[in-house]
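Novice: Model the following, please.
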Amino acid sequence: MADYRFIAAQREGDVVTIALNRPEKLNALTPAVFAELGAAVRASVEAGARALVLTGEGRFFCSGADIQPDGAGYDGLPEDLGQLLDQHYHPFVRQLAALEIPVVTALNGPCAGAGVSLALAGDIVVMGEGGYLLLAFVNIGLVPDAGATWLVARSVGRARALDMALTGERLGATEARSAGLVTRVVPDGEVLGQAQALAAKLASGPTRAMASIRQTVASALTLDFDATLEVEREHQTACGRTQDFAEAIAAFAQKRKPQFKGC
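Specialist: A predicted model of the protein is given here:
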């Protein structure tokens, strides 16, 4: 994998783990961080990775946007925050949403601000027991961004989303799981290992079908029932013609485990 300044990327088998790597800044986000994240994801897909893990180095997953200049090339937040979102935040979260391979987020520590958006962008979210989610925007006079309002409201509903966003209070790991925001809560020291094992399991499966599953579920969040049936039909038709489906049928007949290739 390439060398990066603000992130780290490592491949094991068909899984690439990408880690935010600014632990001294609690993995705070800058345009340069997003540029490296986008490049690493593209490189992973081009190299044939079949699953991604997104995590952080140190004690935080991500503390959100870096609001302080560092005196070394980063000038802090610009006056036009909408332009910042358009140019850096939105391209990356859209890139994740459009991926045709599954994404597991390994929340090794607290997630705040836009870090919550990255955390919840995973198809499966593994969170450490000591972590928390914090929509901290209201505490500095801003609104949740990078998809946070959509991701939270679609998971927990209007009332709970407004409670989190308006109070700016922490939501612990157990409560986050109960609310449906995260998938699995594990001991803090096991977060990355369990996330990578899960990603490896996904990577060995029919990843083309998983891409269709990601797209179908995303559509179902905005379409009515009849429209969703049509989307399911479209994807099922395509998946029924894949080599993976043919392999699964052959394996069933031969009483063996199928060997999926993602095609």
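
Novice: Please make it C-alpha for all contacts and neighbour counts, starting now.
Specialist: Will do.

Novice: mind checking how far Arg22 is from Thr55?
Specialist: Per Cα to Cα, to the nearest Å, Arg22 is found 12 Å from Thr55.

Novice: I misspoke; the intended subject was Ala112.
Specialist: Remark: distance between Ala112 and Thr55 (Cα to Cα) = 14 Å.

Novice: More neighbours: these two, which one.
Specialist: Remark: of Ala112 and Thr55, Thr55 carries more neighbours, 29 against 25, as counted by other Cα atoms under 10 Å.

Novice: any idea how far stretch 112-124 is from the chain center?
Specialist: 6 Å (Cα atoms, centre = their mean, to the nearest Å).

Novice: Kindly report the same for stretch 84-94.
Specialist: Centroid separation for stretch 84-94 versus its chain: 14 Å, with Cα atoms, centre = their mean.

Novice: Endpoints of that stretch, how far apart?
Specialist: With Cα to Cα, one end of stretch 84-94 sits 15 Å from the other.

Novice: for comparison, sequence B:
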Amino acid sequence: MSLDTSLADRVGTIALNRPEQLNALTVELVRSLGEAAASLVGEGARALVLTGRGTAFCAGADLSLVDRALAGDPHTALTPLVEGLHGTVKRLRQLPVPLVAAVEGPAVGAGLGLALAADLRVLGRSARLVPGYTAIGASPDGGVSYFLTRMLGTARAASLLLRNRPVGAEAAVALGLAEEAVADGAATAAAQELAATLTGTAPLALVRIRELLDRATTLGLAEQLDLEQRRVTELWDTHDFTEGVRSFLERRPADFLGE
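Specialist: Next comes the predicted model:
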């Protein structure tokens, strides 16, 4: 199988499982990734972790597709991969639960896009975030230009993409691209621990927060304030808001149901 999935204590884990190919992406793999994420949420996951088996998080497009592109029509060889990848990135961003990426080794090109599509990232100390595009005469895909610009601003995103600058784990933390850098081999466990802290948070509040953050750089202040008011007033009518306030006043843990 090119994907491994598991669910424990409401944390779903998805592992890219092509270690001999450095978890390089195929059309089947990117489509299966989106389906696996949705399936875990349907089974009760309140947070997800995305990781890769072996020495790499993801090396980008599978070399067999690149070989086909060079031998024939690159559009025929690569368009299905890009379309599948972009559909999966959209699907991941639309999930009703937070996603944490656990990155060991390189995350290159489209693999970097998958890592950046997560809400939070934990990196092993030898991890590297590598754009890779200019080295092969290409431009970004997988949302890399979108995510880097939103996270770093245009100037820093331009520096990374135009100069094809790899970002190590410590630098990623300093830039705000990662929550923490941990010992090599410990990223998945650390990401699962981080995800577990999110499972006790009100699910509907997390959905609204993710939406507000996604819209914050495209709306003006007045529009953002209006959206904030609509979303918070919607939450006032939920069980979880009542439970959250009561648990705070009663000084006890909240029992959030997502309703």
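
Novice: Work out the TM-score between the chains.
Specialist: Once superposed, chain against chain, the TM-score is 0.93 (TM-score structural alignment, normalised by the length of the second structure); 256 aligned residues with a Cα RMSD of 1.9 Å.

Novice: Mind telling me what Asn21 of the first structure corresponds to in the second structure?
Specialist: Aligned counterpart of Asn21 of the first structure in the second structure: Asn17 (TM-score structural alignment).

Novice: Ignore what I typed, I meant Glu232 of the first structure.
Specialist: The pairwise alignment with the second structure assigns Glu232 of the first structure to Glu228, based on TM-score structural alignment.

Novice: Leu84 of the first structure now?
Specialist: In the second structure, Leu84 of the first structure lines up with Pro80, judged by TM-score structural alignment.

Novice: Please enumerate the strands of the second structure.
Specialist: Under the criterion DSSP state E, strands of the second structure are mapped to 3-8, 11-16, 47-52, 99-103, 106-108, 120-124, 128-130, 167-168, 180-182.

Novice: Return the residues in contact with the match of Glu232 of the first structure.
Specialist: Contacts for Glu228 of the second structure (Cα atoms under 8 Å, 6 or more residues apart in numbering) come out as Leu212.

Novice: For Arg215 of the second structure, see how far away it is.
Specialist: 10 Å.

Novice: average gap between stretch 226-238 of the first structure and the second structure?
Specialist: Taken over the aligned residues, the distance from stretch 226-238 of the first structure to the second structure averages 0.9 Å (mean Cα distance after the TM-score superposition for the first structure).

Novice: Please tabulate the strands of the second structure in a markdown table, including the columns distance to Pro74 of the second structure.
Specialist: Output for the strands of the second structure, formatted as a markdown table (distance: least, Cα to Cα, whole Å):
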| stretch | distance to Pro74 of the second structure |
| --- | --- |
| strand 3-8 | 26 |
| strand 11-16 | 25 |
| strand 47-52 | 27 |
| strand 99-103 | 29 |
| strand 106-108 | 20 |
| strand 120-124 | 32 |
| strand 128-130 | 23 |
| strand 167-168 | 29 |
| strand 180-182 | 37 |
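
Novice: Deepest in the core, which of those strands is it.
Specialist: Of all these, strand 99-103 has the most neighbours on average by mean count of other Cα atoms under 10 Å, namely a mean of 29.

Novice: The one in the first structure that sits across from Gly258 of the second structure in the alignment: neighbour count?
Specialist: In the first structure, the residue matched to Gly258 of the second structure (TM-score structural alignment) is Gly262. By other Cα under 10 Å, the residues close to Gly262 of the first structure number 20.

Novice: The nearest residue to Ala69 of the second structure once chain neighbours are set aside: neighbouring residues, count only.
Specialist: Once flanking residues are discounted, Ala69 of the second structure sits nearest to Ala77: 5.2 Å by Cα to Cα, 6 or more residues apart in numbering. Residues lying near Ala77 of the second structure (other Cα under 10 Å) number 18.

Novice: residues touching Ala77 of the second structure, list them.
Specialist: So Ala77 of the second structure contacts Leu65, Val66, Arg68, Ala69 (Cα under 8 Å, 6+ apart).
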